[in-house]
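Colleague: Predicted model follows, preceded by the sequence.
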Amino acid sequence: MSEVRTKATLAKSAAAAMNRLTTEQKNHALGVMADALQKEQAAIIDANSADIMNGREKGTSESLLDRLTLNESRIAGIAEGLRQIIALPDPVGLLLESFERPNGLKVEKISVPLGVIGMIYEARPNVTVDAAGLCLKTGNTVVLRGGSAALETNRKIVEVLRSALQTTDVPADALQMIEDADRSSVDEMLKLNGLLDVVIPRGGASLIRNVVDNATVPVIETGAGICHTFIDESADYDMASDIAFNAKVQRPSVCNAMETLLVHESFAKKHLHELADRFLKSDVQLHGCPRTMEIVPEALLASDADYATEYNDYILNIRVVHDLDEALSHIAQFGTMHSECIVTANQENAVRFLQEVDAAAVYHNASTRFTDGFEFGFGAEIGISTQKLHARGPMGLPALTSTKYRIYGAGQIRG
């Protein structure tokens, strides 16, 4: 039996035991896991250093290496994420609805775990811990398949977490990691109907598209982030500059970072040169439309391929638009339904933008960088869903549950 099927089978076998656990038992396990991460941080950092060295040898960009890098501060933050999950309400076993039928049947609708979750993701090792914590808190078991760029880091993290679980009531087999870095292991996971109840991909566009196109297991799609900020003609310059700069530069490697800045032509005539200079001074490479290039000669000509690219790097597209309608049209063509922002003092335009933009998160006068489980108060997130069924936006604990109906009778039969 393959590694993938073997570990999925173990996770499936542990699911029944997870259903019997109390909130207190699950929370205790999360606390032990958090403590273990910090206790073993030196070993985790050593493993991470091997991945960083390997990445540099392969020419991995510094922005992607930043996503991969762990240090004592980041490990402390990851451990704190587990402790924040402990503090969140347990969404499992809640009575969501109850009613009685005319024939006397009493019906209850309750929240239950999804079951066995397959998590396929790329080079961010914090996702390993976030996914484990969220899945175990919600009574799910999880099979993790991270990217090869973080293989040594993820292997050590899961080793630490499984060792910690052995001292708790949560079965260690509830947490599995696929170590086979070949793409065939992903392809096998996508077709494990009967063992995996759902697959959640988290990463770049090509990974997500492969999962969506080839899975026979149900998928919760977390989309790529081609996010836009539209600066309207009435926007305050200082506010617009700070929001746009934060959305691009604060951490360009993440999915809620801005990739394209749309600027109303009136605002552009007054302020685009100054705003562009702020980006250039921070070593952001600018791609622009012809009108942008007239104002910012340092910009390269932007193509449709640029507008359709999630850079995850210090690269920004700028397009000057005639009005809100042109901005909305651009977002509809190139957006990925992730996070979109309008900076404006015009309330009517703000209302139109918030209503008409089809995205998981839409902002008025705030950076797209806030699309995040922690920032929304959900604790760690399993991903940011850009689809419309089951869950959308940052997926916290409730998104990892389903429902069950319990029916109580007194001998009723259907005529």
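Modeller: Thanks, I have the structure now.

Colleague: hey, let's count contacts and neighbours off CA atoms from now on
Modeller: OK.

Colleague: My guess is Ala36 contacts Leu165. True?
Modeller: No: with contact defined as CA atoms under 8 Å, Ala36 does not count as touching Leu165 (9.8 Å).

Colleague: take the one below as the second:
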Amino acid sequence: MKIVLAYSGGLDTSIILKWLIENYNAEVICFTADIGQGEEVEEARLKALRTGASKAYALDLREEFVADFVFPMFRSGALYEGYYLLGTSIARPLIAKHLVRIAQEEGAEAIAHGATGKGNDQVRFELTAYALEPSIKVIAPWREWSFVGRSEMIAYAAQHGIPIPVTIEKPYSMDANLLHISYEGGVLEDPWNEPPAGMFRLTLDPEKAPDQYEYVEVDFVEGDPVAVNGERLSPAALLTRLNEIGGRNAVGRVDLVENRFVGMKSRGVYETPGGTLLYHARRAVESLTLDREVLHQRDQLAIKYAELVYNGFWFAPEREALQAYFDHVAKTVTGTARLKLYKGNVIVAGRKSPISLYDKSLVSFDEKGGYNQADADGFIKLNSLRLRVRAKAQPKD
């Protein structure tokens, strides 16, 4: 049997590689997606070969990740449950897409992943796989093996001489890409526990951030960011630059208890410095260029879109239909936002657009601007008609 494994080199997939070889008597091909983890990608490829993989792919998908997944998602204005910028959620369909492609090219009967049976990632990986290759076999060791928890897996790794980046003393799980880093498990499973001070990797602690403001300008063209401080950059380079700027100003930390698709609540801690800057910059430009009703409608639909991405329905017709709507709306999102950063805070300091709907003369207290204030009398009376009728009909207290 030939299996293609989505391999990160972390605790779970390090164990899974050896477990698949032993329990399925399989040839295992490993695939690691470079979506911004840095040196960990090549280290994972070499580790996979040392641990028994017959082949190990390490593909640079950074530009595809940002251009074809992150940016389209950001055009929607999506936030899951008001806080989460979907950094892990949006990476899974890309990884699964290439996992299936490699399986097809290698003639593998199955793919495997390291997502647990309690989490969201199993759903995201498998919904994508079945959408792209209906006949694919999916192996999810967490739903089959007898390990109860990570302490037993750490012991298994020691028994088989598998190096792992997790210890009993520091057992929380991390997942990194160009959009964010997520932290779950271990000491974080108690929502009352504050995250360990030394845990964060992308952002400075607010107390250690600079004591002066830093300004950053982001240019948008038809919905997508194209430049930072006047310098045009590729999608991946632009997000990397904003990660650096946001990170040194302590921007982008989120700690929340979220509702998983499978039905349970979980506590996640996230660092999304560049994505947080893009979110605020984009909304600043949209405030100038989007019609009121379109903006309000877009925000309503963005809630549903965020749920679809979170739940793993990237390659589903309803997400694709919503994407067409958001892409159409985003055509008018062209302009520049100026943000003021200070110790974790993001303040909109200015915004401009060549196609702005903002009319200074119309809104000014000092100009008439073609607006007859007396018209407001009839406007208010018509809108208050039902309220006045209701008030007359109700008994007085």
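Modeller: Thanks, I have it. This one's a predicted model, so the numbers in the text were calculated from it and none came from an experiment.

Colleague: Can you calculate the TM-score here?
Modeller: Aligned and superposed, the two chains score 0.24 in TM-score terms (TM-score structural alignment, normalised by the length of the second structure); 144 aligned residues with a CA RMSD of 6.3 Å.

Colleague: Double-check that Tyr183 of the second structure belongs to a strand.
Modeller: Yes: under DSSP: H, G, I helix; E, B strand; the rest coil, Tyr183 of the second structure falls within a strand.

Colleague: In contact with it: list those residues for me.
Modeller: 172-175, 268-270 (CA atoms under 8 Å, 6 or more residues apart in numbering).

Colleague: Just put those in TSV and tack on neighbour count, distance to Asn243 of the second structure and secondary structure.
Modeller: TSV is the format used below for the contacts of Tyr183 of the second structure (neighbours: other CA atoms under 10 Å; distance: CA to CA, whole Å; DSSP: H, G, I helix; E, B strand; the rest coil):
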residue	neighbour count	distance to Asn243 of the second structure	secondary structure
Tyr172	18	23	coil
Ser173	16	21	strand
Met174	15	17	strand
Asp175	15	16	strand
Gly268	18	20	strand
Val269	19	17	strand
Tyr270	26	13	strand
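
Colleague: Among the residues you listed, which one lies nearest to Leu127 of the second structure?
Modeller: Asp175 (20.0 Å; CA to CA).

Colleague: Surely the closest one touches Ser182?
Modeller: Yes: between Asp175 of the second structure and Ser182 there is a contact under CA under 8 Å: 5.2 Å.

Colleague: And the helices in the stretch 101-250 of the first structure?
Modeller: Counting by DSSP state H, counting those that start in this stretch, the stretch 101-250 of the first structure has helices at residues 126-137, 151-165, 183-189, 205-214, 237-249.

Colleague: okay, those helices, which one's buried deepest?
Modeller: helix 126-137 (a mean of 25; mean count of other CA atoms under 10 Å).

Colleague: Now do that helix against helix 151-165: the angle between them, please.
Modeller: 30 degrees (axes from the mean of the first three to the mean of the last three CA atoms, to 10 degrees).

Colleague: Show me what helix 126-137 of the first structure is packed against.
Modeller: helix 23-39, helix 72-87, strand 116-121, strand 141-145, helix 151-165 (3 or more CA pairs under 8 Å, 6 or more residues apart in numbering; DSSP states H and E).

Colleague: Output these in a markdown table; the columns should cover distance to Ala50 of the first structure.
Modeller: Formatted as a markdown table, those follow (distance: least, CA to CA, whole Å):
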| stretch | distance to Ala50 of the first structure |
| --- | --- |
| helix 23-39 | 18 |
| helix 72-87 | 16 |
| strand 116-121 | 19 |
| strand 141-145 | 19 |
| helix 151-165 | 7 |
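
Colleague: quick one, which of the ones you listed is nearest to Thr229 of the first structure?
Modeller: Nearest to Thr229 of the first structure, of these and by CA to CA, is strand 116-121 at 26.7 Å.

Colleague: can you give me the angle the closest one makes with helix 126-137?
Modeller: Using the same axes, to 10 degrees, strand 116-121 of the first structure lies at 170 degrees relative to helix 126-137.
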